[in-house]
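*Asks:* prediction below, plus the sequence it came from.
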Amino acid sequence: MALSWLKKSKKKSLSISTFGPSYQKISYKELHNATNGFSLENLIGSGASKSFIAECEALRNIRHRNLVKILTACSSIDFKGNDFKALVYEFMPNGSLEMQLHPEDGLKQLRSLNLLQRINIAIDVASALLYLHHHCQTPIIHCDLKPSNILLDDDMIAHISDFGLAKLLSKSGKEAFLNQLSSAGIKGTVGYAAPEYGMGSPLSTNGDVYSFGILLLEMLTGRRPTDKLFKDDLNLHNFVKLALPGQVMEIVDHSIFNEVGENDNTVSSWSDWTSGQTECLILVFQIGLACSAQSPIDRMDMNRVALELLSIKRKISLEA
């Protein structure tokens, strides 16, 4: 099981009964034992009571194949007598996208997602954001989209997790908040948070679109937005923009060209790439740039993003 948890809070918060009677009750001791003492391998995130309540509010009425599924929740006390609350999610065997893109030194063999797999993951994330922004009864802004919050199941299907900073929006046509549940002033993670947030602009769905654009560029270059290469006026967005289209092969993550051959040996297939596949790669980069535009009004609509990624996927499948 994957776990998101809260402890050392004496504040009243949303009742676990919010999720209904279908969720099995579980004790602190059972969770402690099942997660090997709350090992970091099983931990999605932790935080204060407000982020826990925000996550409960965001998740209680939404269902989508590309969102994490809650198995149960825990409201108990820990071994020291502190209040303890946790949400337990369905276990994702392939870990996070962060682990796949940036594996630790001893796990470099994991870094072998090919272009089609990366596009499939991008489509999954885009589909989830489209649902959250446009198809929920109350629109939801995730506010913290990044590789570590995207979990991969047995079939490498992506699921967005960690709604601790999520915000619910009114339907008045304005980006006004129905809840102020998560910690004030926290508007995402450095490198992924929209630039307008740093200037005091209100949260909006366009902020999630920006985070998605940065995520997409990271997936294709293998570089985090906080890479030491980026300083002064050079950032991940400009790094890609300056390279397209002629130098695309110089900025792409070279593990994108690796495929597992016979005997599980990793072999380079760069030379086998067609001009059509290169064109598809450039198109995906361009979507990432359009989503991560500096101005919110210049960013691509999430519905169009999903449609264009699906179209690119079909082109790649024909090229294969």
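*Replies:* Now that the structure is in, tell me what you want to look at.

*Asks:* could you use CA atoms for every contact and neighbour count after this?
*Replies:* Noted.

*Asks:* just give me the neighbour total for Cys74.
*Replies:* When counting by other CA atoms under 10 Å, one arrives at 21 neighbours for Cys74.

*Asks:* now the one 10 residues further on
*Replies:* Neighbour count of Phe84, defined by other CA under 10 Å: 20.

*Asks:* quick check, it in a strand?
*Replies:* Yes. Membership of Phe84 in a strand is supported by DSSP: H, G, I helix; E, B strand; the rest coil.

*Asks:* need the helices for the stretch 1-150 of the chain, in chain order.
*Replies:* 28-34, 49-59, 97-101, 115-130 (DSSP state H, counting those that start in this stretch).

*Asks:* tell me which of those is the most buried.
*Replies:* Most buried of the helices of the stretch 1-150 of the chain by mean neighbour count (mean count of other CA atoms under 10 Å) is helix 49-59; its value is a mean of 23.

*Asks:* other SSEs contacting it?
*Replies:* Helices and strands touching helix 49-59, as assessed by 3 or more CA pairs under 8 Å, 6 or more residues apart in numbering; DSSP states H and E, comprise strand 2-7, strand 167-168.

*Asks:* put this beside the first:
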Amino acid sequence: MWLMLLIIYTIVVAYALDYLHYRCGVRRDLKPSNILLDANMVAHVGDFGLAKIFSLELSDANKSSSGHVRGTIGYAPPKYGLGNEVSPSGDIYSYGILLLEMLTGKKPVDSMFREGLSLHSHATSALAGDFVLQIADPMLLRDDVKEGSLISLLEIGVRCSSEYPQD
């Protein structure tokens, strides 16, 4: 049951990102606290912690500023720290990190991730070493979970959270 809810949740969030990018031209600070579930368990994406007053010129809303990093540490792609423009690929990166967090139960800023280890590299190693069940959140393993489903979701999370958008 938990894995099925996770799959539905990630699909709904992906549809929301698609809508925001291609119908609204809006970028979000995608992280767990910006996704709310309604009474029917339908996910809604918002931007609550970094609410901004948008200027009349929408082009200014997506430009980078050397004064601050856009997004939340751990969820924002590394390129944002270099002053690059906010882009749909940044939201895809955040989506990948969000998915990896839901699958592993580990936050991207967990104390275990230091000295070059990250949530992305942790998941990549689990895929390569064939130990996906060992890094999965134990709550997901309570039901009769198909390892193939976890592997597929983990692969999506790893690909989306690649440091290089072209990957």
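*Replies:* Done, it's in. Here the structure is a predicted model, which means the values were calculated and not measured.

*Asks:* one step back: what's the most buried one of the helices and strands packed on helix 49-59 of structure 1?
*Replies:* Sort those by mean neighbour count, taking mean count of other CA under 10 Å, and strand 167-168 sits at the top with a mean of 25.

*Asks:* what helices and strands are in contact with that strand?
*Replies:* Judged by 3+ CA pairs under 8 Å, 6+ apart, strand 167-168 of structure 1 is in contact with helix 49-59, strand 140-141.

*Asks:* closest to Glu279 of structure 1 out of those?
*Replies:* strand 140-141 (32.1 Å; CA to CA).

*Asks:* in structure 2, what range does that closest one match?
*Replies:* When structure 2 is aligned by TM-score structural alignment, the counterpart of strand 140-141 of structure 1 is residues 26-27.

*Asks:* now what about the matching stretch, what contacts it?
*Replies:* 20-21, 62, 86-88, 91 (CA atoms under 8 Å, 6 or more residues apart in numbering).

*Asks:* would you map the helices across structure 2?
*Replies:* When secondary structure is read from DSSP state H, structure 2 shows helices at 2-19, 58-61, 88-104, 119-129, 132-135, 147-160.

*Asks:* what packs against the third one?
*Replies:* Which is helix 88-104 of structure 2. Helices and strands touching helix 88-104 of structure 2, as assessed by 3+ CA pairs under 8 Å, 6+ apart, comprise helix 2-19, helix 119-129, helix 147-160.

*Asks:* tabulate the ones you listed (TSV), appending distance to Gly105 of structure 2.
*Replies:* Formatted as TSV, the entries for these read as follows, by distance: least, CA to CA, whole Å:
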stretch	distance to Gly105 of structure 2
helix 2-19	12
helix 119-129	10
helix 147-160	12
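
*Asks:* Leu103 of structure 2 is nearest to which of these?
*Replies:* Of all those, helix 147-160 sits nearest to Leu103 of structure 2, with 7.2 Å by CA to CA.

*Asks:* list the buried residues in that closest one.
*Replies:* Of the residues in helix 147-160 of structure 2, those with enough neighbours to count as buried (16 or more other CA atoms under 10 Å) are 150-151, 153-160.

*Asks:* what does it contact?
*Replies:* With contacts defined as CA under 8 Å, 6+ apart, helix 147-160 of structure 2 is touched by 92-100, 103, 120, 123-124, 127, 132-133, 167.

*Asks:* okay, angle between that helix and helix 2-19 too, please.
*Replies:* 30 degrees (axes from the mean of the first three to the mean of the last three CA atoms, to 10 degrees).

*Asks:* matching residues in structure 1 for helix 147-160 of structure 2?
*Replies:* Against structure 1, helix 147-160 of structure 2 falls on residues 278-291 (TM-score structural alignment).

*Asks:* the matching stretch against structure 2, how far on average?
*Replies:* Taken against structure 2, stretch 278-291 of structure 1 registers an average deviation of 0.7 Å after superposition, with mean CA distance after the TM-score superposition for structure 1.

*Asks:* now distance to Ala184 of structure 1 too, for the helices and strands packed on strand 167-168 of structure 1, in CSV please.
*Replies:* Converted to CSV, these look like this (distance: least, CA to CA, whole Å):
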stretch, distance to Ala184 of structure 1
helix 49-59, 9
strand 140-141, 15
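
*Asks:* what's around the aligned partner of Gln247 of structure 1 in structure 2, how many residues?
*Replies:* With TM-score structural alignment as the criterion, Gln247 of structure 1 lines up with Phe131 in structure 2. Residues near Phe131 of structure 2, counting by other CA under 10 Å, number 13.

*Asks:* what of Leu37 of structure 2?
*Replies:* Residue crowding around Leu37 of structure 2 was assessed by other CA under 10 Å; the count is 11.

*Asks:* again, but for Lys313 of structure 1
*Replies:* Other residues lying near Lys313 of structure 1 total 20 when counted by other CA under 10 Å.

*Asks:* tell me the angle of the strand or helix carrying it relative to helix 205-221?
*Replies:* Secondary-structure assignment from DSSP states H and E places Lys313 of structure 1 in helix 302-319. When the same axes, to 10 degrees is applied, the directions of helix 302-319 of structure 1 and helix 205-221 differ by 20 degrees.

*Asks:* other residues contacting helix 302-319 of structure 1?
*Replies:* The set of residues that contact helix 302-319 of structure 1 without belonging to it, under CA under 8 Å, 6+ apart, is 116, 119-120, 122-123, 126-127, 129-130, 209, 274, 276-277, 280, 283-284, 287.

*Asks:* just checking, Met1 of structure 2 touches Asp143?
*Replies:* Yes. Contact between Met1 of structure 2 and Asp143 holds when scored by CA atoms under 8 Å: they sit 6.5 Å apart.

*Asks:* picking that back up, between the contacts of stretch 26-27 of structure 2, which is closest to Arg28 of structure 2?
*Replies:* The nearest member of these to Arg28 of structure 2, counting by CA to CA, is Asp91 at 6.8 Å.

*Asks:* just to revisit the earlier point, quick check: which of the helices of structure 2 is nearest to Asn40 of structure 2?
*Replies:* Using CA to CA, the nearest of the helices of structure 2 to Asn40 of structure 2 is helix 2-19, at 11.4 Å.
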